[in-house]
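Visitor: sequence and predicted model, in that order:
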Amino acid sequence: MPRFAANLSMLYPELAFLDRFEAAARDGFEGVEYLFPYDWEPAELAARLEAHGLQQVLFNAPPGGGGRREAIAQAWAAGDKGLACVPGREAEFREGLALALRYAQALACPRVHVMAGLVPAGDTREGVRATYVANLRRAARQAAQAGVALLVEPINTRDIPGFFLNRQDHAHELIGEIGEPNVQVQMDLYHCQIVEGDVAMKIRQYLPTGRVGHFQIAGVPQRHEPDLGELHHPYLFGVIDEVATQCGWQGWVGCEYRPARGAVAGGTTAGLGWLRAARAASPASS
């Protein structure tokens, strides 16, 4: 069975953010991820991880705002979705990355997702491609010195219209051009199904390349629990297990979904029947 990490930006919404660590551990999660850590001091987050025996497996670099906490929150609220592809904001991108790497080291987090950003109005994907490649290449070399992998994620055009990166083949093509070994793909099966489909075959195609650093899951189309919607996740977990065994992959699967029960007390836990079933079906549990 894959190792599952709770996404604390989405799960346990009835709780204050810092209380979600305990809830995730109580439900048997051993890893956590979330969008951004920058509203809290690294020491405070590290203490929650240690207190509950959790591993930080992923978070995002700032979407904008450089290295200043208030500016990061303002950039996200204003609609920034990353700066990697945005010409003219390279210095802001570098400041944000430096802050992300400081947090990664403090939290012993081996992966940081660098959001590609929106193609600026009046420009094209090909027009900003060189900016994206140059930013990621420079960032990867800096991250390598800190022992951190940078992840890039194709995101569907329905949730984020205008996002630079939408397809698995595009992501892998860009990684080849960037040419740095610590740049990998964050393969979100929810986004992949919406844009491309044929999800199982894409797992089989790309996981053995060594260029997939992380998976994420959610039900399609409503982004609820993975047992709700058109994807059959038990089958996909089996595919991941099979291919991972063959190629030696040992990553995590992030549970980045919105609980169907919303923010009612205990709603996230009540919706984890899919996870309990996966654990019961795992050979390790027998």
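Guide: Good, I have the coordinates.

Visitor: could you use CA atoms for every contact and neighbour count after this?
Guide: Fine.

Visitor: tell me the gap between stretch 200-211 and the middle of its chain.
Guide: How far stretch 200-211 lies from its chain's middle: 17 Å, per CA atoms, centre = their mean, to the nearest Å.

Visitor: quick one: end-to-end distance for that stretch.
Guide: 16 Å (CA to CA, to the nearest Å).

Visitor: what comes up buried for it?
Guide: Ala200, Lys202, Ile203, Tyr206, Leu207, Pro208, Arg211 (16 or more other CA atoms under 10 Å).

Visitor: so which elements touch the helix or strand hosting the second one?
Guide: With secondary structure defined by DSSP states H and E, Lys202 is part of helix 199-206. Contacts defined by 3 or more CA pairs under 8 Å, 6 or more residues apart in numbering; DSSP states H and E place helix 199-206 against helix 189-195, helix 233-247.

Visitor: take this one as well and set it beside the first:
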Amino acid sequence: MPRLAANLSMLYAEHDFLDRFGAAARDGFQGVEYLFPYDHPAPQIAQRLADHRLTQVLFNAPPGDWAAGERGLACQPGREAQFQDGLALALHYAQVLRCERIHVMAGVVPAGLAQQEARACYVRNLRWAASQAARQGVRLMIEPINGRDMPGYFLQLQHEAHALVQEIGAPNVQVQLDLYHCQIMEGDLTMKIRQYLPTGRVGHMQIAGVPERHEPDHGELNADYLLGVIDEISVACGFDGWVGCEYRPRQSGAGGTTQGLAWARRWRMRLS
């Protein structure tokens, strides 16, 4: 059964970050994810998780200088030391937060760098990172991200991500299948889910409406149907991951997130 996790970087924006944990719990979420935790001490976040009986599902390793447009370092030769330092910090947070998954962003391919050179650097970095993460039982996620939202991003397509997982050859490196990005780049979501979920290479999923990245009950995605497909395949193949709700609520301001969760409440009623 796919479990829903609130993405606290996008949901409950009317609250300060640390207050979003309680808001998510009050709306029935049992798991949370977000982009980056590093502005807050890990024990402080761990206390919020404990207070509200929440599972930390996923967060991202440091991406470099996010404000300057960096979106990860894994594919960038010459940045290996910074990549390694960032992973060490992420693993520290994962240990304190008891988080089993870290998303390692690939990065934008530097101008003038051949794609094959970027790929070789990426594979080297992920193999090293996988060996470090395995020591504490952490799985690393790699995520194809659409080129409209993130131009020049190294990894954009599902088949590329799955080929990389096979090439890297580490059992704790998996694909983060974001249905929002996949719909924009490839479409045919039902068949993508049926193709890739049974392989065991998918470790986490995310959902948002297309094209505006609001709730997944409007636009091109039908959350009721897609969650049913995920449920069907999960029962057959034993998928144990979560579905992260990584979207921006249509209604901003106080209560906007809660008012937009009718689709999630319907899904929970099906599970009860």
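Guide: Thanks, I have it. Everything numeric in this text was worked out from a predicted model, so none of it was measured.

Visitor: what's the TM-score for these two chains?
Guide: The TM-score (TM-score structural alignment, normalised by the length of the second structure) is 0.99; 272 aligned residues with a CA RMSD of 0.7 Å.

Visitor: quick one: residues contacting His214 of the second structure.
Guide: With CA atoms under 8 Å, 6 or more residues apart in numbering as the criterion, the residues that contact His214 of the second structure are Ala208, Tyr247, Arg248, Pro249, Arg250.

Visitor: do you know how far Tyr34 of the first structure is from Gln56 of the first structure?
Guide: 9 Å.

Visitor: returning to what we had before: of the helices and strands packed on helix 199-206 of the first structure, flag the one that's most buried.
Guide: helix 189-195 (a mean of 22; mean count of other CA atoms under 10 Å).

Visitor: nearest to Pro42 of the first structure, of the buried residues of stretch 200-211 of the first structure?
Guide: Arg211 (28.6 Å; CA to CA).

Visitor: outside of stretch 183-199 of the second structure, which residues touch it?
Guide: So stretch 183-199 of the second structure is in contact with 146-147, 156-157, 179, 182, 202, 210-211, 226, 229-230, 233-234, 236-237, 239, going by CA under 8 Å, 6+ apart.

Visitor: where in the first structure does it fall?
Guide: Under TM-score structural alignment, the counterpart of stretch 183-199 of the second structure in the first structure spans residues 193-209.

Visitor: now do stretch 252-271 of the first structure: distance to the chain's middle.
Guide: 16 Å.

Visitor: ditto for stretch 93-110 of the second structure
Guide: 9 Å.

Visitor: can you list contacts of stretch 71-88 of the second structure?
Guide: So stretch 71-88 of the second structure is in contact with 61-65, 104-110, 118-122, 125-126, 129, 153-154, going by CA under 8 Å, 6+ apart.

Visitor: narrow those to just the buried residues.
Guide: The buried subset of the contacts of stretch 71-88 of the second structure - by 16+ other CA under 10 Å - is 61-64, 104-109, 118-119, 121-122, 125-126, 129, 153-154.

Visitor: tell me where the second structure has strands.
Guide: 3-7, 31-33, 55-60, 101-103, 139-142, 173-178, 202-207, 242-245 (DSSP state E).

Visitor: would a markdown table of these with mean neighbour count be doable?
Guide: Converted to a markdown table, the strands of the second structure look like this (neighbours: other CA atoms under 10 Å):
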| stretch | mean neighbour count |
| --- | --- |
| strand 3-7 | 24 |
| strand 31-33 | 25 |
| strand 55-60 | 23 |
| strand 101-103 | 24 |
| strand 139-142 | 25 |
| strand 173-178 | 26 |
| strand 202-207 | 23 |
| strand 242-245 | 24 |
